[in-house]
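Participant: for reference, the sequence and a predicted model appear below.
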Amino acid sequence: MPREMKSHQDIHDYIVAIESDFPVDTWSVNGIHVWPYIRIKIYYTLIHLVEGTSNLKPYKKHQKKNAGFFKRLKTKFFELFYYLNSIQRQTCQQVMFATLSLYRVGYDGLFFHKFFDAMIKAHHLEGKTTIIEIQGIRANSYNQTGLIDGISLRNGHKILNRLTRWLPQYKTSSIECNLPLYDSFFERILEDSCIGTNLDLEKDSIVKWANKVKATSIVYKKLFEKRRTQRFVTISYYGFDDMAAALFAANSLGVETVDFQHGPQTNVHMAYSSWTRIPKNGFNTMPKVYWNWDQKSKEHLSSWWKLMDGSKIIGHPWLAMTQSENQFYKNCDFLYTLQLINESNFKYFFPEQILKLMRQDCFSWILRIHPRNGTGINLIQEFLQKNNVPQEHYSIENPSTIPLATSLKSCGMHITNYSGCLIEASILKKQTIIIDQTGYLFFKNYIDNELVYFLDKHKDNFSDRVIEIYTSRKTGKKKIKLEIYNPFTGL
C-alpha cells in the first residue's frame, strides 16, 4: 500500500485497496450508510495533498457582529416560523432540487442557476418546482419565490428540537452501530503518513455524524411528504451533511434520487468512480440515478453503477441555453481553463513552455479561473509580470460573469490541464489540447487527435507543437443545436 501519494491514480488505488480489505458496504450507524462520507473525506484530503491546494482558504460568508438579545430572539422566531411554514405547506411539487451557491452566475441582472434554472426557464416550471439552497438564498436570485433557504430550514428545525426535547417521544434512542473491522481500518489510516491524523474518523465521530444526518433527514422527509415529491435532484451530492440527510430521506420514502453532472466524472474522481463494494440497493446516502452531459460520462458511470436506467444522458442545459446567444465578446486565440490556483502552484499552471507561448506577440489569451478560486487576480498578474508576459497578451476571466459557451465560441482553441471544460468544449465541437499528465489520465478516452489532443507541457517542443496544431485547425463554424431537458420527463 502506498505511503506517499504523487498522483490521482495513487489515490484511486489507495481507496480501492481499502474497499478490498474491509466490508465498507455494511458499515452503518442507526441505518445510515457511512462509507460514502468516509470515502469522500479520504479522497479530498489526498487531493489537497497531491495538488498542493491544502492551504487554500475555504470560502466563508461575511461574519456579522454579534446582534443584541432581542435581535437574536427575533431571528430565532423567524427561523422557527420559516421551518414550520416550509414543512406544513401542502402543495404538489413532483420535482425538487438541492444545490450549493457556487452554481449561480450573473445572468440578465440576476443570480441564475446554470443547470436547474436553465431547465426551469426553458420549460416554464417556475411555479411547479423548488430549489433548496443548502448554503442559503442569495438576494436577487432568479425565481426567488421558488427557493427554500436551507440555513433557515435547518436552524428552525434545531430550535424546535430544543423546545420539545423534554417530551417523552423525543427522548434519545439507543445507537445501532454496525461497523465490522472498523478499528482495524482506523489503525491503518493512522499508520499511513500520507493521510495524517486530522481526518476526524474516530468511531465516535462517525456515530456523531450519522446521528446528525438522521436528525436532519426529518426536515427533508417532512418536506418531501407534504409536497408529494417524486424526484429529488442534487448537484455535487457529496461533501455536505444536508445533502446526505436529504438523500437519505428521499431514498427512505422511495423518491427517485438524482445527481446532476457538474463537472468531470473521470476514472479517478472517487465520488464517481470505482465503487467496488456497494449494497444491493445502493448506499442510502447517495443518489440512485445519474444525469450526464454526454455519452462518455454515462458509459463511465455505468461501468460500476449497474442499476437499470441508473445513468442517463440528459445534456447540458446551460450550454444549450447560452450557445446561440449573440453576446458580444472579444475573440482570442487560446482559452486556458484553470484549476484551483494558489501562490504555491503558479509554476504548475504556468511552466516555462506556457510562458514562452504567452510572450509571443501574435497570440492573445483568456485565462478562465476556477469558480471556487480565492486567489486574487492581481497575484496571477504579478506572477506573469515577473515572468515577462505582457499584460496586453491576456485577460483574466471570472466564470461567474461570462458563460463558458461564449468564451468557447470566441476562442480559436481551448487549452487545459484537466478541467471539466474539456467535456463542454467537446459538446460544442471546439478543439482542445490537454497539456498535463493528470488531464491525460482523466480524459484519455476523449483523445482522438482531431477534436482533442494531448501534448506534455514540459516537453521542449511543446510550444512549437501547439502552434502547429493551432495553425492547421479547421476554422469553419459548426452548427450545433442542443436541447434543454425537461426534469419532469418520465413522471
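Facilitator: Ah, there it is.
Participant: use CA for all of it now, contacts and neighbours both
Facilitator: Will do.
Participant: residue contacts, the residue nearest to Gly310 when sequence neighbours are not counted?
Facilitator: Nearest non-adjacent residue to Gly310, counting by CA to CA, 6 or more residues apart in numbering: Val289, 4.3 Å away. If a contact means CA atoms under 8 Å, 6 or more residues apart in numbering, then Val289 has 256-259, 309-312 as its contacts.
Participant: cool, Lys6 as well?
Facilitator: Lys6 neighbours (CA under 8 Å, 6+ apart): Val50.
Participant: can you check Thr337 too?
Facilitator: With CA under 8 Å, 6+ apart, Thr337 has these contacts: 367-370, 414-417, 419, 421.
Participant: distance of it relative to Tyr142?
Facilitator: 27 Å (CA to CA, to the nearest Å).
Participant: and the helices in the stretch 301-450 of the chain?
Facilitator: In the stretch 301-450 of the chain, the helices defined using DSSP state H, counting those that start in this stretch lie at 317-322, 346-349, 352-358, 377-386, 404-410, 421-427, 437-443.
Participant: quick check: which element contains Ile87?
Facilitator: helix 69-88 (DSSP states H and E).
Participant: included below, for side-by-side comparison, is a second structure:
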Amino acid sequence: MTRKEVLLLLAYLEKTFPVWDWRYGSIEIWPLIKRDIFFIFFNQKEKKQSPTESKSSRTLIRIYNICNSLLYFLKIKFRKKGKVATFYCGSAAHRVDFQSNFINRYFFPYIQNLKETEYIQYEYGPVLKNKNYKNEKSIVYASELYTIFNLFRRFKSQPNLNLFKWDEFHSCILERSGLDLNTYYKRLPVRLESLMVYADISSFLIKKYQPKEVIGLCYYNNSMFAMHYMANKMGIENLDVQHGGQGSLHSMYTFTNLPKGGSNMIPKTFWCWDQVSANHILSWLGSQNYHHVEVNGNPWIEFQLKKFSSQDDLSKQKIILYTLQEKELEEYILQAIKLTPKEFVWWIRLHPRMLDAQAIIESQLENIGCKDKVEISKATNYPLPVLLEKSYVHLSKFSGSIIEAVLVNTPNIIIDEVGLEIYKDYVDNQDASVVLTKNADDLLKSILEIEGNI
C-alpha cells in the first residue's frame, strides 16, 4: 500500500471503531497504536539478531547499568536546583554543531541568554558521547534514568488495558490490507509498560522542578508521549514545536473524530511555523475544546538570518539548491546538471543521516564530467536558513526544507508526488511549482522560468 492509502485506511478505522476510548490505565493510547501500525506497514522486514552474549555477561552488564542509572537518579533527586520556568525537550537529532557546541537548534535562540537555573533540557534518545553538549548542568538525560525507573515499575501493578472491539478492528485491517497484527498485539503490553516508565520519569521531573510549561519536539515517541500526557494530567501548558513537514501524509499530524475534550496523549498546543501548517492542524482539531494552534515561526531560521544574512553572496553564480533525501542522484538530475547554463551552479545538500553519500555522488558527477558544476561540502555544512535565502531556487522531493524556503521567500520546485501531496497548499499558493516528469528538459525549463535573482 502507498503512504496515502495507509493513511486513508487509518482514517477509516478512526471513524469506524471506538479507538479514542482505548486506554492503558488513564492514558488514551490510540495515537501510540496508530503510530506503530503506520510504521509496521513500512518496516515489515525482520530485524537481524545481534550476536548473543553469555548469561553471566548479560547479568554483569545489567547490574552495571542499574548501578549507573541509580547513581544518576540520586544525582538528579538531590540536585539543589529549584523551580524552573520551562522544560525544553528534544533529542540529538534536533541538535547541530554550532560554535564548538552541540546545541538544540530550535531552543538555543531562547535559552542562549538564560541562566542554567531557569530551565531544564530534557534530552531523550541516545546521548552522543563525542559531542560537546552546551549547558550540561541544565540537561537531564532520559536514557540515563530509564533503567532504574524500569526497575521501580517491577514493584507497581500494571494498569488495565482496554481495547474495546479490538478483534473487529483487527479483522477489518486484515481484510483491507492483509496486515496481521497478532504479533503486535502480544507485544503491546510490553510497549505500554515502556511508556509507563517514561511517564514515571516525567512525573518525577515535573514534581521536582514544577515548570510552568513544557516545550517539546517530535511528540510521538514514547518519551514525549509520556511527557505530554503528564503535563496534560497536571494542568501544565505543553507545546509541540514543528520540526518539519506535518501535512496530510503525516500520520501524527492528521486525525479524525477527535473527542470533544481532546486527547491526553497529544500536545495541548501545536506550535506551527506558518499559517499553512497551522491551517492543516486546525482542519482536524474540529469542534473539540482543548487543543489549539499557535503560529510562532521557525526560531532557528530567524536566529540564523539575523546572525549570518549580512554576509556576501555564497557564489557569483545563481545557486540551484537541491536538498537530497537519498544516497545517489537520479539519471535525469545528472542530465539536468550537465545541461545547466554556466550562470548557475548546483549546491547539493546531503541528508544528515546520509553523509556517506558524498563519495557516491562525486563518482556519479565525475563519470559525466560535471564535478566542477556542483558543490556538496559547503551545501551540506553551511547554515540551511541562510543557504536557502541566498539560493535562486530550491529543489526537493518532500523535505521540510520546502516550508523553510517559503519562510525566506525562495522559490521551490517539488519533484516527487509525495511532496506534491504533502505541500499541495503551498503549490496552490504559488509558493512552489511541480515537475514530476523526471525529465531533465522539463526540470531545466521550470528553473529558467523563475524570474529574478534571489
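Facilitator: Okay, I see it. No experiment lies behind these values; they were computed from the predicted model shown.
Participant: and the contacts of Val289 of structure 1 as a markdown table, adding neighbour count and distance to Glu325 of structure 1?
Facilitator: As requested, the contacts of Val289 of structure 1 are exported to a markdown table (neighbours: other CA atoms under 10 Å; distance: CA to CA, whole Å):
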| residue | neighbour count | distance to Glu325 of structure 1 |
| --- | --- | --- |
| Glu256 | 17 | 34 |
| Thr257 | 27 | 32 |
| Val258 | 22 | 29 |
| Asp259 | 23 | 28 |
| Asp309 | 12 | 33 |
| Gly310 | 17 | 33 |
| Ser311 | 23 | 30 |
| Lys312 | 19 | 27 |
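Participant: quick check, nearest of the residues you listed to Leu355 of structure 1?
Facilitator: For the contacts of Val289 of structure 1, the closest approach to Leu355 of structure 1 (CA to CA) belongs to Asp259, at 38.5 Å.
Participant: residue in structure 2 matching the closest one?
Facilitator: Counting by TM-score structural alignment, Asp259 of structure 1 corresponds to Asp240 in structure 2.
Participant: now Ser364 of structure 1
Facilitator: Matched to structure 2 by TM-score structural alignment, Ser364 of structure 1 sits across from Val345.
Participant: what's the closest non-adjacent residue to its match?
Facilitator: Per CA to CA, 6+ apart, closest to Val345 of structure 2 is Ile319, 5.2 Å.
Participant: what's the match for the one you found in structure 1?
Facilitator: In structure 1, Ile319 of structure 2 lands on Asp333 (TM-score structural alignment).
Participant: again with Tyr392 of structure 2
Facilitator: The alignment partner of Tyr392 of structure 2 in structure 1, by TM-score structural alignment, is Gly412.
Participant: and its match, what does it touch?
Facilitator: Contacts of Gly412 of structure 1 by CA under 8 Å, 6+ apart are 331-335, 470, 475.
Participant: measure it to Asn342 of structure 1 for me?
Facilitator: 27 Å.
Participant: same check on Ser463 of structure 1?
Facilitator: Relative to Asn342 of structure 1, Ser463 of structure 1 is positioned 24 Å away (CA to CA).
Participant: could you do Phe116 of structure 1 as well?
Facilitator: To Asn342 of structure 1, Phe116 of structure 1 is 30 Å away according to CA to CA.
Participant: between these two, which one's more packed in?
Facilitator: The residue with more neighbours, out of Phe116 of structure 1 and Asn342, is Phe116; 23 against 19, by other CA atoms under 10 Å.
Participant: now do the same for that one: its match in structure 2.
Facilitator: So Phe116 of structure 1 corresponds to Phe107, using TM-score structural alignment.
Participant: quick check: which element contains Tyr110 of structure 2?
Facilitator: Tyr110 of structure 2 belongs to helix 108-111, assigned by DSSP H and E.
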